[in-house]
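> Need a 3D model of the following:
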Amino acid sequence: MRFTQAELQQFRDRTVPDLLPDPLRLLFIGINPGLWTAATGAHFARRGNRFYPALQRAGLTRHLIDASDGYKAEDLAELHARGIGISNLVPRATARADELTAEELAAAPARLDALVAAHAPAVVAVLGVTAYRQAFGRPKAALGEQETPWPGTRLFVARRKLSPG
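Below is the predicted model of the structure:
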């Protein structure tokens, strides 16, 4: 699947459904969906994104998921079987994260609180320390484990762009 820039622009401001298996063990939180993600309906779908290769290298998935053309049934089944969920701090798709408003980022903690309350994951991993700092009002937050307001859930902040290995 290929998109021109003009075609991708048609997906600006759209939302992508959260991926929330039951039970939810590990919830990854991106900043917001990109236009390619909105176009395909699959999180981290842009060709070359290192998210799914990193999951496989870490042993979190048994096979490499390629979401660049949308999710295949076996890929969704793998994520569900492993209890891996994906959501975003802000649900609105943009070309770049710096297009988000301060108000959208300020609403992120309540969105995340609701997700954790409804699904009780063991671990939440926010991908992007800068967005985490802005959204949660913690300007000195570093990568790694954070204090969490959710009993029974551990909170981590990880790099937005996962290293190649």
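> going forward, measure contacts and count neighbours with C-alpha atoms only.
OK.
> The residue sitting nearest the centre point of the chain - nearest residue in space that isn't next to it in sequence?
The chain has residue 30 as the residue nearest its centroid, 3.0 Å off, counting by Cα atoms, centre = their mean. Spatial nearest neighbour of residue 30, chain neighbours left out: residue 88 (4.4 Å); criterion: Cα to Cα, 6 or more residues apart in numbering.
> I have a second one here; can you model it like the first so I can compare?
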Amino acid sequence: MTALTPGDELPPTLPHYLRPGLRIVFVGYNPAIYSAAAGHYYARPGNVFWRQLNASGLLTRVCGPEDDAMLMDEAGIGFTDLCPRPTVRAEELTTAEIAEGAARLYRELIESAPRYAVFSGKGIYQHFARHALGVPAAALAGRPYGAQPERLSRDGTPPAASGTVPYVVPSSSGLASKWHAERQTFLAVLAELLRDGAGSTQR
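Below you'll find the model as predicted:
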């Protein structure tokens, strides 16, 4: 499904599943061609997103890509991407698209104010933090996975002392299999934080 040739029409982008009151919003780079054509997030069989989400303790039933829209009401989980344009590889995105996407994503997260914004990869968060929050690249270098020190302010002034917590986990792509075990651990930690009530947006 990803073998595009010149002149092929790209599938439409995925809808952004966001609303106020969510526990988590998962943030991807941009829709893969396969997922965009399927109409659901992380739909490619080689992507471990749903398998690891089911094992994380964040859900009460086994879910798959077809459940993405329903999870807002069922589990307080939403989905969005840094950039909306489907591509075969994230490297195909332009600098302008990334900057525009970071600004749009910031507005989305401020308006929906989830407790955690979970970025699927360090690169995604680095783009977002640099373009939307003004964090210098040097300050982002060497950052570990997990909760980041920045907070997304509801009054629109970045960064803030309280607000949505950015939380970074390794990518779920099949190309990132080296880090999948670590990703599962960070999802389990996130589930525990939510059970304990940590990371409140202080709304």
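> still on that earlier bit, and the residue nearest to the centre of the first structure, how far from residue 3 of the first structure?
Residue 30 of the first structure sits 22 Å away from residue 3 of the first structure, taking Cα to Cα, to the nearest Å as the criterion.
> now what about stretch 32-48 of the first structure, what contacts it?
Stretch 32-48 of the first structure is contacted from outside by 8-9, 11-12, 14-17, 51-52, 66-71, 86, 88-97, using Cα atoms under 8 Å, 6 or more residues apart in numbering.
> Next step: these restricted to helices.
With helices identified by DSSP state H, the entries of these that belong to them are 8, 9, 51, 52.
> what's the burial count for the equivalent of the third one over in the second structure?
To tie it back to what came earlier, the one meant is residue 51 of the first structure. If you follow residue 51 of the first structure across to the second structure using TM-score structural alignment, you land on residue 49. The burial metric for residue 49 of the second structure, expressed as a neighbour count using other Cα atoms under 10 Å, is 23.
> swap in residue 138 of the first structure?
For residue 138 of the first structure, which is what you asked about, the neighbour count (other Cα under 10 Å) is 13.
> same check, this time on residue 150 of the second structure
A count of nearby residues for residue 150 of the second structure, using other Cα under 10 Å, gives 19.
> so is it in a helix, a strand, or just coil?
Under DSSP: H, G, I helix; E, B strand; the rest coil, residue 150 of the second structure falls in the coil class.
> from what I can see the residue nearest to residue 30 of the first structure touches residue 27, true?
No - the pair residue 88 of the first structure and residue 27 fails to qualify as a contact (Cα atoms under 8 Å) at a distance of 9.9 Å.
> excluding its backbone neighbours, what's nearest residue 81 of the first structure?
residue 21 (8.0 Å).
> before we move on, which element is that neighbour in?
Using DSSP states H and E, residue 21 of the first structure maps to neither a helix nor a strand.
> Is there a neighbour count for it? I'd like the number.
The burial metric for residue 21 of the first structure, expressed as a neighbour count using other Cα under 10 Å, is 20.
> What of residue 80 of the first structure?
When neighbours are defined as other Cα under 10 Å, residue 80 of the first structure has 18 of them.
> Tell me the counterpart of it in the second structure.
Following TM-score structural alignment, the counterpart assigned to residue 80 of the first structure within the second structure is residue 73.
> mean distance, the helix or strand hosting residue 52 of the second structure to its aligned residues in the first structure?
Assigning secondary structure by DSSP H and E places residue 52 of the second structure in helix 49-54. Mean deviation of helix 49-54 of the second structure relative to the first structure after superposition (mean Cα distance after the TM-score superposition for the first structure): 1.0 Å.
> List the single closest residue to residue 58 of the second structure in space, sequence neighbours excluded.
residue 191 (5.4 Å).
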